[in-house]
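*Asks:* Take this sequence and fold it.
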Amino acid sequence: MERVNKILYNKKYKDLLNKLNEIEKERVFCKHNMEHFLDVARIAYIKVLEEGLNYNKEVIYAIALLHDMGRVLQYENGTPHEMGSITIAKDILDEIDFSLEEKELIIESIKDHRGEGSSQLSKIISKSDKLSRKCFICDSQKDCYWDKSKKNMEIII
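*Replies:* Model prediction:
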């Protein structure tokens, strides 16, 4: 997990993560924090293993760590967060030794993480992002803007 840790300890990443944590400090709904990022990564990796797919664990974790970092830009200037996350991911990935093919897969999966996406991995990331939310124990569930059909009201994997 050397490359994932390079993301984790990247100065730009740490600064953005701190900024995101500060911005969302008073947020009552699901936060976009390290707990969420690691939940997405772990669920996605389990799904990849269960489906017998051949995706690199570090690629999955890189996607999860970077997929919502664009929230900072969304809060600051209204940039759609998936687009902001792509910009941020490209910048950070320039400093990490993933192959060009891996970087393209990471960027594609970040771009598609809010919908179904076109690749198997994009679909898994999107589903894992949603499954990571624990609506069944959320104190703000009744006030949440998510459509009832999207809420996770039981443990599903």
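*Asks:* from here on, contacts and neighbour counts on C-alpha atoms
*Replies:* Will do.
*Asks:* Next, count neighbours for residue 87.
*Replies:* 15 (other C-alpha atoms under 10 Å).
*Asks:* buried ones in the helix or strand where it lies?
*Replies:* Residue 87 belongs to helix 81-93 when elements are defined using DSSP states H and E. Buried residues in helix 81-93, counted by 16 or more other C-alpha atoms under 10 Å: 81-86, 88-90, 92-93.
*Asks:* next up, for comparison:
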Amino acid sequence: GRSCSNDRKFFNPILPKADEPPRRAHSPFPGMQVRRWHPLGPAQFVTMDTRAPFVGVHSPRVALSAAAPRGIEQSGLDVRRGRRYTGYIYLRATPGAKVSVALLWGRGAQARQTITFPYVPAHFTRLPFHFTAGASDRHATFRVTGTGSGT
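*Replies:* Here you go, the predicted model:
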């Protein structure tokens, strides 16, 4: 399998696209595109938890809603049709929350693969997943969403 995400530890805060800081003209890593995470749903419901982060100084915390999915996403990923992408995510959730990860390789409900975790414990747990891209796309998106109450 291949990994298509280059920021897995959330060094940067998760900001709406309009609030992103400007990119530096001279990067220490020429040719590497920085792919930042952005809120999915209203931005005020995605915060950086500094009290109980998984690793580092902060981890994303999403205030859930039963009415609509909320979460985070990272776009600009390069995927190839038929290739399998394997990964894992560390999650914790309020009991009863429904959490999914998805790979989107185009527009429309058919241009994606979604994996819903049947249960996410209240403590950080490693949850594996894999996707097979249904089409090649240089601007694919990886999403983590949840519904329910709590975080």
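*Asks:* What does the TM-score come to for these two?
*Replies:* Here the TM-score for the pair of chains, by TM-score structural alignment, normalised by the length of the second structure, is 0.28; 71 aligned residues with a C-alpha RMSD of 4.8 Å.
*Asks:* Identify the farthest-apart pair in the buried residues of helix 81-93 of the first structure.
*Replies:* Across the buried residues of helix 81-93 of the first structure, the longest distance by C-alpha to C-alpha is 17.4 Å; it joins 81 and 93.
*Asks:* After the helix holding residue 87 of the first structure, which helix or strand is next?
*Replies:* Next in line after helix 81-93 of the first structure, if elements are assigned by DSSP H and E, sits helix 100-111.
*Asks:* Hey, what's the angle from that following helix to helix 81-93? Just curious.
*Replies:* Between the axes of helix 100-111 of the first structure and helix 81-93, defined by axes from the mean of the first three to the mean of the last three C-alpha atoms, to 10 degrees, the angle is 150 degrees.
*Asks:* returning to that earlier point: from the buried residues of helix 81-93 of the first structure, which single one is nearest residue 4 of the first structure?
*Replies:* Closest to residue 4 of the first structure, out of all of the buried residues of helix 81-93 of the first structure and judged by C-alpha to C-alpha, is residue 93, at 10.3 Å.
*Asks:* Surely the closest one and residue 103 touch.
*Replies:* Yes. Using C-alpha atoms under 8 Å, residue 93 of the first structure is in contact with residue 103, at 7.1 Å.
*Asks:* Which stretches in the first structure count as helices?
*Replies:* Residue ranges of the helices in the first structure, as given by DSSP state H, are 2-8, 11-23, 34-50, 57-66, 71-77, 81-93, 100-111, 120-131.
*Asks:* and residue 16 of the first structure, how far is that from residue 84 of the first structure?
*Replies:* Using C-alpha to C-alpha, to the nearest Å, residue 16 of the first structure is found at 12 Å from residue 84 of the first structure.
*Asks:* thinking again about what came up before, packing partners for the helix holding residue 87 of the first structure?
*Replies:* Packing partners of helix 81-93 of the first structure (3 or more C-alpha pairs under 8 Å, 6 or more residues apart in numbering; DSSP states H and E): helix 57-66, helix 71-77, helix 100-111.
*Asks:* Tell me which of the ones you listed sits most buried.
*Replies:* Of those, the one with the most neighbours on average (mean count of other C-alpha atoms under 10 Å) is helix 57-66, at a mean of 24.
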